[in-house]
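Trainee: sequence plus the predicted model coming up.
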Amino acid sequence: MRRLLPYLQPYRTRWLAMVFVAVLSTVATIVIPLMTKVVIDGPVRHHDRTGLWWWGTAALAIGMSEVLLWIVRRWLVARATMGVEADIRKDLYARMQLLPMSFHSKWQSGQLLSRIMNDLGTVRRFLSFGALFLLLNTIQIVVTTLILLAMYWPLGLVVVVSVVPICVTVLRNERKFTALSRKAQDQSGRVATHVEESALGLRAIKSFGREDYVYDRFDTQVKELYDIQVGKVSLQATFWTILEVIPNVTLILVLGLGATAAGQGRITLGTLVAFITMMLSIVWPIASMGFFLSMTQESMTAADRIVEVFDAPREILDGAGLVPVRGGELELRDVGYRFPDGEKWALRHLDLTVPAGQTLAVVGTTGSGKTVLTGLISRLYDVSEGQVCIDGEDVRDLRLDELRSVVATAFEDPTLFSMSVRENLTLGRSDATEEEIREALQVVRADFVDDLPYGLDTRIGEQGMSLSGGQRQRLALARAVLARPRIIVLDDTLSALDVHTEALVEDALREVLVGVTAIVVAHRASTVMLADRVALLQDGRITHVGTHRELLRTVPEYRYLLAAEDETAVPAGGAR
């Protein structure tokens, strides 16, 4: 929670005003019983009607003031805490965007969603409700207890003693409740992940008729969450039992001892009434301490989960300065990459130069490292050894926003967002004109856009599920073309197209790739023909580089790879 305190700084004035107003309302709550004592021992005892009217009017005014102070406090609380929640949520979202792909590959999306929504809501509720009432209740209990001791110390001592078992119970159960809170919040993230995956994979689930299977898995996750929540409630029941019983027992003792003391003349009737009234006024603060302490533990756990994201290392950072990219020559210098938690190298000892304006096709079996290679160019991953250079400059010396404006990537599995076609296309270049958008669509032969209900302004479903696989690929390719990069990376972006459409798109791409440095991951001979040269990638190493015809003539593995229907069937020895 300490790490999130700086977010309170911009709202410091509102917080101070909120606390001041809240303390005033608490003072009013304490003052009213004292006025009862004065009224009973004064105007009521002496039959002073005028004094009774004056004191009654004063008590009414204080009561009305308390109501107004509560309204003002709630307004201040809402403005301050919602502002803090919005600020943290924006920074947390921005942090998620900056964290590397290695981070997102380890974390379930539901866990991130749970943190940015549920956990932040828990922290906000604590700041707006729990923390304030924990402070006010503590002040009210302490001040009221001191007043009770001053009124008649034997009865005040009874109240003080009654607080001891409450404190013992809270301290004994604090660690257990914290552990259960963390388990419940983590399990909520797993449930959210399951729901999200099921929603995105609904087509596959339905096509295999596995609705019951998926439901059973979800039911298991929900039951586990249910059991954890029941455990929390059982632990809280211990709090509430003690916090309900002890104040009531204390009240009975106060009534008995107070009545005896009043009968013996040790205290006045007004003092007894005021004492009991004040005693009743702190029953709820005492009883609610367990609830607010539980809320405190939950918010601390939620804050720790949020801070975990903030503390995750960025790993991929901006370069030290702005390095201009001139032509677009791409060079790999002894490049190697190993996943953070892996022992095996995905790529090793890659040396390759792609002159500016040339196109290089990368061919290899599944798992040979092609996708990792394409990710290194735009720094979705950073090399474990060696250098990736553009125009002789290490990409790690470039600012990330500059690098990713120079390099555009279209992936085999395209990502489209739940917004309009136009917004998806202009994701990499927001200032694109209507004419430029139309040109990019023409390149990829995406004429189907005009048949959509609202054309470019048609909102497509989440992940573009309302479109076919080929249509999604063409829009992702058009997005890369529209960005007008100096280096374009196509990660097998034509795999979902039919042969006729693929031929049309390839003809148009030949014109687009003129003057642009391109890396094309390919599995088909027709796609390889787009390239000036071809690199054969085997087991994370580039074994051969040459033209398509040269490799067909001299490299049996390459010839077999393009001819085989199953690319994973390459013989261990290479040639058949």
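Mentor: Received the coordinates, thanks. Numbering: from 1, shown residues only.
Trainee: only C-alpha atoms from now on, for both contacts and neighbour counts.
Mentor: Will do.
Trainee: hang on, G63 packs against V27?
Mentor: No - in this structure, G63 is not within contact of V27 by C-alpha atoms under 8 Å, at 10.9 Å.
Trainee: the stretch 401-550 of the chain: helices as residue ranges?
Mentor: Assigned by DSSP state H, counting those that start in this stretch, the stretch 401-550 of the chain shows helices spanning 421-425, 434-443, 469-482, 499-512, 525-528, 548-554.
Trainee: likewise the stretch 251-400 of the chain?
Mentor: Assigned by DSSP H, counting those that start in this stretch, the stretch 251-400 of the chain shows helices spanning 269-281, 283-311, 370-377, 400-406.
Trainee: redo those as a markdown table? Include mean neighbour count.
Mentor: What follows is the helices of the stretch 251-400 of the chain, written out as a markdown table (neighbours: other C-alpha atoms under 10 Å):
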| stretch | mean neighbour count |
| --- | --- |
| helix 269-281 | 20 |
| helix 283-311 | 20 |
| helix 370-377 | 22 |
| helix 400-406 | 17 |
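Trainee: adding another structure so you can compare the two:
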Amino acid sequence: MPSEHVPTENAAPGRSTTRTLLRLWPYVRPVRARLTTAAFVAIVASLLSIVIPLVLKWLVDGPVAAGDTTGVWFGALYLLLLGVAEAVLFGIRRWLVARPLANVEATMRADLYERLQRLPIAFHDRWASGQLLSRGTTDLMLVRMFLAFPLTFLLVNGVTILAGYVLLLAQDWSLGLVLLTPVLPLVALSNLFERRYGVVARTAQDQVGDLTTVVEESVLGIRIVKGFGRHRSQARAFRALAEHLRGTELAKARLLAMIWSVITALPELAIGATLVLGTVQVADGDLSAGTLVAFLSTALALRWPVESIGFLLAMSQEAATATERYFEVMDAPEEQETTGTTKGTTTPDGVRFEGVTFRYPDAPDEAPPVLDGIDLHIRPGETMALVGGTGSGKTTLTALVPRLHEATTGRILLDGADIALMEREKLRSLVSMAFEEPTLFSASVGENVLMGAEGAGDPELRRALGVAQADGFVDRLPEKADTQVGEQGLSLSGGQRQRLALARAVVGRPRFLVLDDPLSALDVHTEARVEAALREVLKETTALVVAHRPSTVMLADRVALLSHGRIAAVGTHQELLRSNAEYAWLMSGEGNETR
């Protein structure tokens, strides 16, 4: 199971909630007109609720005191109309924000997905997939909810409270001052709550990402889980993470309950004191009954705007942490394109590695580089086999050619052109790869293969399937090349997936081909047929092939032995067998078993 590791370099403990939420402005700006209109409509609707007490004052001091039945009915009608108008306006507000905020969420999700495609492989190596998934789903839902409700109602309730207190002070300044007494304690408590809740909310959202990772890995690795009978241990791991999340959610609930109870209790005490003082004033003749009714009705109308402060602050904090998590990905540095010009030779020169060194960006300073001073020349049209023991750096070396990783020092040249100065799109149109672990997508067989060449059609598809000896089993599928292979291609065997990955690599007739042990999952007979077809393809390209078996090495014109991150020897298969003991050992049965 994964560790509960979350890269949070940008998550500053003392970050400003307002400053964090302001980063949403570029997404909100296109819909600001509708959101502003919705806020204005909500303010009008909310202010209608404090007009009702004024109607009550008129009703009590006028028609009720005078026994005017007609006036009472008119007063009741006014109250009904105000209530209906308030309800209609809140409905309009909801209609105004629904569509634009759905668009905001969709735009943010699309930008996040696009960003993930542009981030370097090193980023994806560090981040758990569940953490990225939760940022694109749960976190963006929290952002949308904030824009739909707290963003508007923090303003609406603030305006309502301000207008309500002005009205209270205008009706009776002494009673109004009594109701104002809880304001300072509430501001102090809200500030304390905001800081504490923000920390707990961030923890909870990170734990959701960890939990998502466990679920995703368990589903994708269900064959391993079942095959080794590890369902109980996986369930225990899931329960442990779920318990951690449960504890964090309970901590959030306790904080919310505390602030809610305080925000509710203090205004209620103030209203109670006001009721006592107001009743005394009415009894003494210093205050009319209608004014007291209006005063208390206004105070009660302000209960929800005041009591909702804790709820709105909690949602705002969760939205702030969600926004922070979202921009942690969006702020990650992309693969940088260089601005230099590529100057290649006029004649093909193949692939050259000149003093290439590579170490992973997050490796300790004292750790030796994975590759150290690689000098290697693959001649034009030549196939070079790359052989080495486990951990020698073979896969890393192949990943440098299409710039999945960047060389730390040194240069890699394709026909004399430095790949560090090439646009990645151009580079990857020249270089095609097949990885040892084939990855297929939830699409048809044909769509998976044709991903290797933009604009390729059925003739290229059939040729590539033939080279990979995949046309036979593809034609036996229910819908042939249109058959959906399912998630990760798990409906196919390992050998079938590997052949489709090989077909994807060769479908575009690339100038440079990089194959990372492409035949490891094939049986002996299929491997022989694939090798025979692949030889014809290799005549048309310059290729680097990671090999572990003599049969794969025999596809190559020459062999390079990689040992401890360095090129130890280069020659033909027979030459290295005679002159290099390490190579002979690797090509022996014992060496193959340890690869």
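Mentor: Looks like it arrived, so ask away. Keep in mind it's a predicted model, so treat the numbers as computed, not measured.
Trainee: and the TM-score between these chains?
Mentor: Laid over one another, the chains give 0.95 as their TM-score (TM-score structural alignment, normalised by the length of structure 1), with 569 aligned residues with a C-alpha RMSD of 1.9 Å.
Trainee: before we move on, back to that, which of the helices of the stretch 401-550 of structure 1 sits most buried?
Mentor: helix 469-482 (a mean of 24; mean count of other C-alpha atoms under 10 Å).
Trainee: which residues in structure 2 does that helix match up with?
Mentor: Alignment note (TM-score structural alignment): helix 469-482 of structure 1 is matched to residues 494-507 of structure 2.
Trainee: run through who's touching that stretch.
Mentor: Stretch 494-507 of structure 2 is contacted by residues 432-440, 445, 448-453, 456, 460-461, 463-465, 467-470, 473, 489, 513, 518-519, 521-523, 537 when judged by C-alpha atoms under 8 Å, 6 or more residues apart in numbering.
Trainee: if we use 7 Å, what do you get?
Mentor: Contact with stretch 494-507 of structure 2 is made by 432-434, 438, 449-453, 460-461, 464-465, 467-468, 470, 489, 518, 521-522, as judged by C-alpha atoms under 7 Å, 6 or more residues apart in numbering.
Trainee: mind listing the strands for structure 1?
Mentor: 330-338, 345-354, 359-364, 385-390, 393-394, 407-410, 487-491, 517-521, 533-538, 541-546 (DSSP state E).
Trainee: counterpart of T374 of structure 1 in structure 2?
Mentor: Aligned counterpart of T374 of structure 1 in structure 2: T398 (TM-score structural alignment).
Trainee: where in structure 1 does stretch 559-578 of structure 2 fall?
Mentor: On structure 1, the counterpart of stretch 559-578 of structure 2 by TM-score structural alignment is residues 534-553.
Trainee: circling back: so which of the helices of the stretch 251-400 of structure 1 gets nearest E85 of structure 1?
Mentor: Closest to E85 of structure 1 of the helices of the stretch 251-400 of structure 1 is helix 283-311 (C-alpha to C-alpha; 11.7 Å).
Trainee: run a quick neighbour tally on the counterpart of W58 of structure 2 in structure 1.
Mentor: Matched to structure 1 by TM-score structural alignment, W58 of structure 2 sits across from V38. V38 of structure 1 is flanked by 18 other residues according to other C-alpha atoms under 10 Å.
Trainee: nearest residue to T395 of structure 2 in space, ignoring adjacent ones along the chain?
Mentor: Distances taken as C-alpha to C-alpha, 6 or more residues apart in numbering put D516 closest to T395 of structure 2, at 6.7 Å, once the chain neighbours are dropped.
Trainee: contacts only, for that neighbour.
Mentor: Applying C-alpha under 7 Å, 6+ apart, the residues near D516 of structure 2 are T395, A434, F435, E436, V545, V546.
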